[in-house]
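# Curious how this folds, go ahead:
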Amino acid sequence: MATFLYKLGRLAFRRRIYVVLMWVAVLALSGVGAASAPTAASSFAIPGTEAQKAFDLIDERFPGSSVDGAVARVVFKAPDGEKMTAPENKAAVEKVVKDLPAGSDQIGQVTDPYTANAVSQDGSTAYVAVSYKVTTLELTDDTRTSLEDIGADARKSGLTVEIGGDALQAIPVAGATESIGVAVAAIVLVITFGSLIAAGLPLITALVGVGISVSVITALAGVMDFDSTTSVLAMMIGLAVGIDYALFIVSRYRAELAEGHEPEDAAGRAAGTAGSAVFFAGLTVVIALVGLAVVNIPMLTKMGLAAAGTVVIAVLVALTLVPAVLGFAGKRVLGRKARKRQEREQAVSSHGKPNMGTRWANFVLRRPAAVVLVGVVGLGVAAVPAASLEMGLPDNGSQPTSTTQRKAYDMLSDAFGPGFNGPLVVVVDVKGDDNAKQTVDQVSGAIKDVKDVVAVTPATFNEAGDTAMITAVPKDRPSSVETEDLVHAVRDAGGEVASQSGVKVLVTGATALNTDFSEKMNDALLPYLAVVVGLAFLLLMLIFRSILVPLKAALGFLLSVLAALGAVVAVFQWGWLSDFFGIEQTGPVMSMVPIFMVGTVFGLAMDYEVFLVTRMREAYVHGEQPKQAIVTGFRHGARVVTAAAVIMMAVFAGFAGSSESMIKLIGFSLAVAVFFDAFVVRMAIVPAVLALLGDKAWRLPRWLDRILPNVDVEGDQLRKKLERESQPPGPDNDSDWNRGMARV
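Got it, this is the predicted structure:
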């Protein structure tokens, strides 16, 4: 591997003009494809769950119902002392009912609150339900604007008017905080390299890779059914790994130049050594992201595939475009001050001052057991809140209190009860039942008898009369544990009638879908971890030729991810420091975030494991003692790994400022996880454990060593090859002469 990448790096360096033009062409073509791509219409499905089966049945038996279509609720509240049934207030509402269909041809149905029993018992509040023929992403700007304008006109009547539902859901866009994260990354690069040219290279190449990735995702959104958050997540991960991967290769290139190698050879050596680490580090991230397909939720699978594709592009950019751009920069990436500093760091003698990485490694080696104990206990304390993790899907109740969606949600909750915003839809399939109406009445009666069901609407039959829908309103808010328990209770009640009559009774709705989704996430976590960690364990065995090093890496990951989950629960669920992080509404953690975080953090954790520990193994295989190899690895890699971790944290933290709750949550969780994993696990616990293990850390059974292929990540075979080629021909080193003498 190292030899191949060495040749690839030199080729890209020599043919730099063609390589750069090729990537520019790819960027331009992907941009054209994104610009000409139609608007994507994403859908959310959870195959195999009861809620999804019910949705599919409704879609089949109630044609034109637009189950996946956008919805809106225009909520009206009368001034104090007035009723919504007053003639002037009723006239204002009926005007909205009349104007809404005329405002857009995307509207499917508008219900009049005075004929649909949508007025509160005290008469203070009423709402107009609007269903659309298309999904939220397919709604045109004119449709959204018309809805907002109609609501604004209704306010002129003196009524309080707010609009709920998902029709006004905003598509997440990049904001100022993301730019701040990139700016922080730029500052860290300048400090690390002491050269604007060297600092700019990782940023430029990473932006090229992200531009291509996001453009390709946008272009394929209609075909692959990507949702609006997929490109934002791809941008987040692409920026982080793209900058880091380029950083490692540029750093190694500078080190090779400082050792006296010519630029082309230095680029090849950097690609062969650091590039090998980049390749396998990227492969672990790809495995973790593609492994999300194990969960069998299309939306999560697509997010994982898109993010994995972004990582693949980042690796390709690092292995080809970075050496090509280095060809243009030459030795200018190694400024005078940076060269002097690097020489001091590379040559540590009795007359030289050890760098920070060396001093830290020596500190850990003096107290390895204490470092392990403090690190594990500290992460364990941080992980305590994770035991209280509650998962759910966001609704308008999680929106900021300043939004019209949240105001409408609160108005409906106050007027109709907390559970009104999360009704359960019971679908009864009575096809083939001669007493269909009687059976449906039995189901309705059984649901009414369930505790904490405050209202049950009359059943609605389809035209064929073989399917009925019943709506049950819970007592508590949709995201509460009580409502989750109620979903199971309603299913049990309907199941008893179904078992007696032979019909199908299915419970669905947003709340039931949320419950099924959370349970599916919980059930999939262990199989997902088994698959991903198992594959990555085998990959790390190939890299480090060891069993204990991969085992230590996996256990360290579990510590860091549990600690990160604890931080997420403390901030987003418990509300600790919520004002500082700009979180207006706390509540259950979004169901897909923990498993997505686990996959992503595992891949990123293995990045730092590969980058740091390969330097240690490189020193060990060259004859250094285990503890000295740890010091050597830190002397060469600690500064760059620290910079890479800070950059990744800055990028993720930038996305934590997004207005989109899912992006904010993922950005925060990844930033915290990188902090725990890079600085506590990889920089402290890992060297301490390696020091305690000694030679045992690098041992591999002989039978296993013979089976596993040697991928030469540390570049040992490459170095020997280059040393042989650099020697002049002669009787002692000329291979042809030696082979000839052997034959004689």
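# use CA for all of it now, contacts and neighbours both
OK.
# for Ala45, helix, strand, or coil?
coil (DSSP: H, G, I helix; E, B strand; the rest coil).
# was I right about it contacting Ile297?
Yes. Proximity of Ala45 to Ile297 meets the contact threshold set by C-alpha atoms under 8 Å, at 7.0 Å.
# List the buried residues of stretch 357-364.
Buried residues in stretch 357-364, counted by 16 or more other C-alpha atoms under 10 Å: 357-358, 360-362, 364.
# right, I mislabeled it, should have said stretch 569-578
Applying 16+ other C-alpha under 10 Å to stretch 569-578 flags 569-576, 578 as buried.
# Sitting in helices, which of these do you find?
In helices, judged by DSSP state H, none of these are found.
# Tell me which two in those residues are the farthest apart.
Distance extremes for these: the farthest pair is Val569 and Ser578 at 11.0 Å, using C-alpha to C-alpha.
# ends of stretch 449-457, how far apart?
14 Å (C-alpha to C-alpha, to the nearest Å).
# for stretch 77-92, same thing?
Stretch 77-92 has an end-to-end distance of 12 Å (criterion: C-alpha to C-alpha).
# any residues touching it, and which ones?
Contacts of stretch 77-92 with the rest of the structure, by C-alpha atoms under 8 Å, 6 or more residues apart in numbering, involve 76, 119, 122-126, 154, 157-161, 411.
# List buried residues within those.
If we count by 16+ other C-alpha under 10 Å, these have these buried: 76, 119, 123-126, 154, 159-161, 411.
# Which of the residues you listed sits closest to Tyr245?
Met411 (50.1 Å).
# picking up where we left off before, looking at the buried residues of stretch 357-364, which are in helices?
357-358, 360-362, 364.
# what's the closest of these to Gln106?
The closest of those, once distances to Gln106 are taken by C-alpha to C-alpha, is Gly357, at 62.0 Å.
# one more to line up against the first:
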Amino acid sequence: MASWLYSLGTLAARKRWWFIAAWLAVMVAVGGSVAAFGGTLTNSFTIPGTPAQQVLDRLKTDLPESSGGLGTIVFRTEDGRPFSDHHQAAVEKIAGQLADHAAVKSATDPFELQSALDDAPEQIAVGEAELKQARQQLADGRAALDAAKARLEPARIQLQTARAQAAQLEAAGQPAVAEQLRAQLRPAAAQLAAAEAELARQERKLKDGQAGYDDGVAELASAKTRMQSSEGVRFVSAAGDVAFMQVSFEQSMMEVSKEDRAAVQHIAEDGLVPGLQAEFSKDIVEDISQLFGAAEIIGIAVAAAVLVIMLGTLVAAGLPLLMAVVGVGVGVGGTIALSGVVEMSSISPVLALMLGLAVGIDYSLFIVNRHRTQLLAGMPLAESIGRATGTSGNAVLFAGLTVIIALAALAVPGIPFLTVLGLAGAATVAVAVLVALTLTPALLAVIGSRILSRRAWAKASARAAAAAGDGGASGTAAPKRSWGRAITRHPWLALLVGVALLGAMALPAAELRLGLPDGSSEPADSTAYRAYTQLGENFGEGINGPLIVVADLPAGLDAAGQDSTLLKLSRELRGMEHVTAAIPVGTSEDGTTAALQVVPDGGPAAGSTEELVHALRAEAGALSAAAGVESVAVTGQPAMQIDVSDRLAEAMPVYLAIVIGLSLVLLLLVFRSILVPLLATAGFLLSLGASFGAVVAIYQWGWLAGIFEVHDPGPILSFLPMILIGVLFGLAMDYQMFLVSGMRESYAHGEDARAAVVSGFNHGARVVTAAAVIMVSVFAGFIFSHLTMVRPIGFALALGVLLDAFVVRMTLIPAAMHLFGKAAWWMPKWLDRILPDVDVEGAKLAANAPQAPEPVLAHQ
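Okay, the predicted model is just below:
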């Protein structure tokens, strides 16, 4: 591999303008693809097949009006006084205009709903009184009708008797007498018929009255159901200065376009009148189109400063930065271009941006640093470029592969958005590796000797002259002090202090609780955060994330039976711990499926809400039996977030096992040692645990909250652990390769095992230190990102790299390898024979290369 990369680097130097033109063409093509095919990113995270997602999919079919996305607009008076009639009229108008928008299913008028809630007891009392009066009127009417029937009965009998007599007379041969009798009966018969007709009319009227009374009873029962199930729910605050409008969308929030969200905001803002304010929930205002903010720029500036200090010239410092920009442009651009055809979360391009910047700078730096060292040693320019690509470039290739494989392994759990996230990051790192191995050599050829400052050339000339003057005696000067030498003098102390530090930092990780971001995690000055807090303060935290309970009703129930059943279910739900209200919101056309909105007493990310979701599922059978329904299931945004977090927590041990297994196999190939991979993996677990612990302490417990702008501590982003495992593993193995491969090379060249630890450490410590500082600076820039979801990721990665590079790789590993001595490089002979020799440091290339000329003594 080293020989092939040497040839690639030499070709890139010789055909530099072809390589530069090719990368320019790639960047133009990617830019065009972004403009033509780029889609919409989302902050909604779903996993097909989870219980909540299954219920939601069923709702879309059985009860579509309850399955759309839901956003909230919070209205408030500027002076804190109750809403005026003018304010209420403006809100009513806004609700009507929103309801007319094509993307909106409905928009509630909070004042109308609150008025209905406030008037419900009085209206129910009036209805009960009216029904009581109607019931009495029906009873009186029935009695009067029965009395009238009783009064008509003698006349009916008398008429029937007279008609019978007339028939007998006619049969006896006296038709004239019979006809005379019938003539006398006709007025009475007509009078009786009229009375019977009036009785029939009165009976029909009484029947209609009874039907109306029955409808009134059913309507009153329904009103009572609504009132009882809505107890404790308000749409206008008790002080009358805050109200909220629920905007129901035709599609789920993940499918609502950015344009439709913006239209909702414009309609509401345009409808405001003086003294009236509006705040919008996170679902409505979520804008994730901007990936880069001021904090990230500061991180890049720090990385640039480190490069200038290390390399001593703006040209040399600018090259790794340029390589990172090219890699990020192609990698992140390609990711965004694919968002038009692949459902992609906003975190995918942001993670790709983080990694692309960090590894893009570092990988190019490793090659540039090797090239500069070789030039100062007198190696010709073209040969130096090829040799740097074949040696440091070989290490870059294997280091990049570790990161790529670790990120691509995020696809193993089978979680779609995590798969896209991992592949986007892996692809960007792969681009960074390609840029480092092809474009960096080409630009090094263009820059030539200017990669080194005049001062560096002068120092090299002075050292060469001094060495020539004293016959090489200066080369036998006393060994200089170094961190590696200090560590190996006191290895047990270094081990104990390092392990104790990382172990203590890892303790909070035992309390790790996973979740997904809600409005409480938004910036404190954002409208989403103000909407969230105003809702919580005035209407209870649960209104920010209601649950949806779906019930299968028995077949054949009429409206009254449905209301009665839903009231029973509502009472059972309200009796559960952590439930504030349970309100029926809809029933399917066939009457077999009903949905209730359950308002928890805690916010969407609260531990009590998670307990409630699990309790609803555990007690579904008991709830169904008590309420007389067939089955009960739960969905809603909080339930879906809990399912995602649970699924990710289940997948994390599997993913960690894959990463650790990969670590052992890869390091076994690279270092041809049994112990070195075990030490590397143990160190990785220590730095990983310490990073988890610090994240929990700050973002979940609220330690140092003021410094890190954590205004509402809560659960940790559910996919942060897997991202941290994958990325930190890859970067940890980068530093392991660059440091320990130098120790292995020194040992392989005949140096004592313990001495090789120090010499190998000194060989790579400077560039690894600079690379780690750059990596930490880039990641730290995201700690104060405008995207709050990214902040804990940036902190975890920055701290993880800091601890792994300086505590694990540059302290614990040298100490442990010094203690083990020669045993650190033990490998069974049979295993050594069957393992391929990957030659990461390009030792074979160096052995077969022609002898370098004498050092250059002047700036070329």
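# In strands only, show me the buried ones among the contacts of stretch 77-92 of structure 1.
Per DSSP state E, strands hold the following members of these: 76, 125-126, 160-161.
# export the buried residues of stretch 357-364 of structure 1 to TSV and tack on distance to Lys552 of structure 1?
Below are the buried residues of stretch 357-364 of structure 1 laid out as TSV (distance: C-alpha to C-alpha, whole Å):
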residue	distance to Lys552 of structure 1
Gly357	21
Thr358	22
Trp360	20
Ala361	18
Asn362	20
Val364	17
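# Does Val308 of structure 2 touch Leu321 like I think?
No. Assessed by C-alpha under 8 Å, Val308 of structure 2 is found out of contact with Leu321, at 10.8 Å.
# Pick out whichever of those two has more residues nearby.
Per other C-alpha atoms under 10 Å, whichever of Val308 of structure 2 and Leu321 has more neighbours is Leu321, with 22 against 16.
# What is the burial count for the closest residue in space to the more buried one that isn't next to it in sequence?
Sequence neighbours aside, Ile361 is the residue nearest to Leu321 of structure 2 in space, at 5.7 Å (criterion: C-alpha to C-alpha, 6 or more residues apart in numbering). Residues near Ile361 of structure 2, counting by other C-alpha under 10 Å, number 31.
# try Asp441 of structure 1
That count, for Asp441 of structure 1 with other C-alpha under 10 Å as the rule, works out to 14.
# that's a helix at it, yeah?
Yes. The assignment for Asp441 of structure 1 (three-state DSSP) places it in a helix.
# Can you list the buried residues in the biggest helix by length in structure 1?
If you go by DSSP H, structure 1 has its longest helix at helix 510-544. Using 16+ other C-alpha under 10 Å as the test for burial, helix 510-544 of structure 1 gives 510-518, 520-522, 524-525, 528-529, 531-533, 536-537, 539-544.
# Could you do stretch 82-95 of structure 1 as well?
83-85, 89, 92-93.
# Against Asp695 of structure 1, how distant is Lys53 of structure 1?
56 Å.
# quick one: which of the two has more around it?
Shown here are Lys53 of structure 1 and Asp695; by other C-alpha under 10 Å, Lys53 has more neighbours (18 against 13).
# Spell out for me which residue occupies the centre of structure 1.
Phe596 (5.2 Å; C-alpha atoms, centre = their mean).
# Just say helix, strand or coil for that one.
Under three-state DSSP, Phe596 of structure 1 comes out as helix.
# Just list the residues touching it, thanks.
Phe596 of structure 1 neighbours (C-alpha under 8 Å, 6+ apart): 289, 292, 300.
# can you pick the most crowded of the residues you listed?
Busiest of these [other C-alpha under 10 Å] is Leu289, holding 30 neighbours.
# That residue corresponds to which position in structure 2?
By TM-score structural alignment, Leu289 of structure 1 lines up with Leu407 in structure 2.
# Its match falls within a helix, correct?
Yes. Remark: Leu407 of structure 2 belongs to a helix, assigned using three-state DSSP.
# hang on, isn't it packed against Gly425?
Yes. Using C-alpha under 8 Å, Leu407 of structure 2 is in contact with Gly425, at 6.6 Å.
# quick one: Ala673 of structure 1 is in a strand?
No. Counting by three-state DSSP, one finds Ala673 of structure 1 to be helix, located in no strand.
# Identify the residue spatially nearest to it, adjacent ones excluded.
Per C-alpha to C-alpha, 6+ apart, closest to Ala673 of structure 1 is Ala564, 4.9 Å.
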